[in-house]
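Colleague: prediction below, plus the sequence it came from.
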Amino acid sequence: MGLDVDKERQESTGVFLQKAGKTDDLSWRDSLKQILAACIAHSLVIQVGINLSFSAVLLPQLRDSGSNINIDLSQASWIASIVTAALPVGSLVIGPLMDRFGRKKMCILTAVPFLVSWTLHNFATSVWYIYIARIVAGLGAGLSTVAMVYVSEISHPKYRPVLLTFNSVFVTLGILITCILDI
């Protein structure tokens, strides 16, 4: 299993080294490939932004008198903060996982906790389902740090700083989507 990860790492970091020994120049095709790969990897963190800002939309709906799930102020506080409490756990877990299975595979698998979280939100019948959904979303948010590692390893040193700032841009995009669509 470790050999596959090493091979993946060599292939992904070798993209810019194949240019006849030049490491400071990239063709526009290689640059475009890296930009697209960075955008795809960072698209994971759109979910992080959505989950971080989702409580701003969810809580007024749950506090409404017509809601099927009624919550008090203490429960509202937990719903809003539990994502950030679970996030560090996901961040600690992803390191060994990406070393064992590879960055690319973990980028793909990181979408699973977000899917589980939204499924739990959709079928929630009590505040406990919402708590669990928010914890799973926080774990997913922590796991999504694999995107930055992946981008840092596949990107040319000249473009790496710009491509890594996409992470913040995509988190902010997720927050913006939540606020605009009032999800």
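Modeller: Perfect, thanks for sending it. Numbering: from 1, shown residues only.
Colleague: CA only for contacts and neighbour counts going forward, please
Modeller: Noted.
Colleague: the host helix or strand of residue 59: what's the following helix or strand?
Modeller: Taking DSSP states H and E as the criterion, residue 59 maps to helix 44-63. Counting by DSSP H and E, the next helix or strand C-terminal to helix 44-63 is helix 73-101.
Colleague: run the chain-centre distance for whichever helix or strand comes after that following helix.
Modeller: Note on helix 73-101: by DSSP H and E, the next helix or strand toward the C-terminus is helix 103-109. How far helix 103-109 lies from its chain's middle: 11 Å, per C-alpha atoms, centre = their mean, to the nearest Å.
Colleague: in the helix holding residue 59, what's buried?
Modeller: For helix 44-63, burial by neighbour count (16 or more other C-alpha atoms under 10 Å) applies to 44-55, 59, 62-63.
Colleague: go on, stretch 65-80?
Modeller: By 16+ other C-alpha under 10 Å, the buried positions in stretch 65-80 come out as 71, 76, 79-80.
Colleague: could you say what helices and strands the helix or strand residue 176 falls within packs with?
Modeller: Residue 176 is part of helix 160-181, with elements assigned from DSSP H and E. Counting contacts by 3 or more C-alpha pairs under 8 Å, 6 or more residues apart in numbering; DSSP states H and E, helix 160-181 is packed against helix 28-42, helix 44-63, helix 146-154.
Colleague: take a look at this one as well, against the first:
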Amino acid sequence: QIAAAVFASLSSVSIGFITAYSSLTLPQLRNDTSIDFVDTRDSGWIASLPSISSIVGSLLGGIVMDALGPRMTLMVTAVPCLLSWSFIAFANSVALIYVGRLITGVFLGIFSPVPQVYATEIAEPSIRGMMGAFPEAAVALGSLLCYAFGSVVDWRWLAGISALVPSLPLFVSMVILPESPQWLTKKAKLNEAEKSLR
């Protein structure tokens, strides 16, 4: 159960990367000649687009989680999140960075509540409070890792790291881990719910 909560919290690590990325990379982008000139207006959009598009993701998050279950939601959203960082890493224009940041924001909104739901639903009552705290700590860890990597690599490499470090292990672990027993019970999948509790 603890391992499941830790792996589910990798999506929260991803949130930390998304929120910290722009503060580290905007100064580099303004001086990078491999893309269009990034002016003050562009900087504002690059920083704020994830927050704006996360509103859409938040509205979709409950629907997606109810339809797919917390585990499958984390697994399904890991792949587009990884691809959205690829738009940024390989961008040759500010427009592609906009697209990447816009998509990361949508998925930020979708998976923000999911790790906490998953962690608490698979946990025994005696450890539920501790498990529910993992995702919050993981956001801070993601920001810290982003700052650490950002101090030694440029904005393109940091986008690549932001894609791979949380998303790849998240996807692999969610393939292996069980679905939430509460969600399975709600969907009348009682045999699967019983197996997930073992």
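Modeller: In hand now; what should we look at? The structure presented is a predicted model; accordingly, all values stated were derived computationally and were not measured.
Colleague: TM-score for this pair?
Modeller: Scored against TM-score structural alignment, normalised by the length of the first structure, the superposed chains reach a TM-score of 0.77; 150 aligned residues with a C-alpha RMSD of 1.3 Å.
Colleague: before we move on, back to that, average gap between the helix holding residue 176 of the first structure and the second structure?
Modeller: When the second structure is overlaid, helix 160-181 of the first structure sits 0.9 Å from its aligned residues on average, using mean C-alpha distance after the TM-score superposition for the first structure.
Colleague: how about that helix, aligned to which bit of the second structure?
Modeller: Aligned using TM-score structural alignment, helix 160-181 of the first structure spans residues 128-149 in the second structure.
Colleague: that stretch: which residues count as buried?
Modeller: Buried residues in stretch 128-149 of the second structure, counted by 16+ other C-alpha under 10 Å: 128, 131-132, 134-136, 138-147, 149.
Colleague: name the residues that touch that stretch?
Modeller: The contact list for stretch 128-149 of the second structure, computed with C-alpha atoms under 8 Å, 6 or more residues apart in numbering, reads 2, 5-6, 8-10, 12-17, 19-21, 24, 115-117, 119-120, 123, 158, 162.
Colleague: next one: stretch 87-97 of the first structure
Modeller: The contact list for stretch 87-97 of the first structure (C-alpha under 8 Å, 6+ apart) reads 106, 138-146.
Colleague: now for those residues, which pair is the farthest apart?
Modeller: Between any two of the contacts of stretch 87-97 of the first structure, the greatest separation by C-alpha to C-alpha is 16.1 Å, found for 106 and 138.
Colleague: which of those two has more neighbours?
Modeller: Neighbours per residue, other C-alpha atoms under 10 Å: of residue 106 of the first structure and residue 138, the larger number sits with residue 138, 29 against 20.
Colleague: what's the match for the more buried one in the second structure?
Modeller: Checking TM-score structural alignment: residue 138 of the first structure goes with residue 105.
Colleague: who touches its match in this structure?
Modeller: Residue 105 of the second structure neighbours (C-alpha under 8 Å, 6+ apart): 18, 49-54, 57.
Colleague: returning to that earlier point: name the nearest of the buried residues of stretch 65-80 of the first structure relative to residue 10 of the first structure.
Modeller: Taking C-alpha to C-alpha as the measure, residue 10 of the first structure sits nearest to residue 80 out of the buried residues of stretch 65-80 of the first structure, at 41.2 Å.
Colleague: double-check that closest one against residue 55; I have them as touching.
Modeller: Yes: under the criterion of C-alpha atoms under 8 Å, residue 80 of the first structure makes contact with residue 55 at 5.3 Å.
Colleague: mean shift between the helix holding residue 59 of the first structure and the second structure?
Modeller: Counting by mean C-alpha distance after the TM-score superposition for the first structure, helix 44-63 of the first structure comes out at 0.9 Å.
Colleague: in the second structure, which residues correspond to that helix?
Modeller: Aligned by TM-score structural alignment, helix 44-63 of the first structure falls on residues 11-30 of the second structure.
Colleague: residues contacting that stretch, please?
Modeller: With C-alpha under 8 Å, 6+ apart as the test, stretch 11-30 of the second structure has contacts from 37-39, 43, 46-47, 50, 74, 78, 104-105, 108, 111-112, 115, 135-136, 138-147, 150, 154-155, 162, 166-167, 170.
Colleague: could you check how far the residue mapped onto residue 97 of the first structure from the second structure is from residue 175 of the second structure?
Modeller: Counting by TM-score structural alignment, residue 97 of the first structure lines up with residue 64 in the second structure. As judged by C-alpha to C-alpha, to the nearest Å, residue 64 of the second structure and residue 175 of the second structure stand 17 Å apart.
Colleague: more neighbours: these two, which one.
Modeller: Taking neighbours as other C-alpha under 10 Å, residue 64 of the second structure and residue 175 compare with residue 64 leading, 18 against 14.
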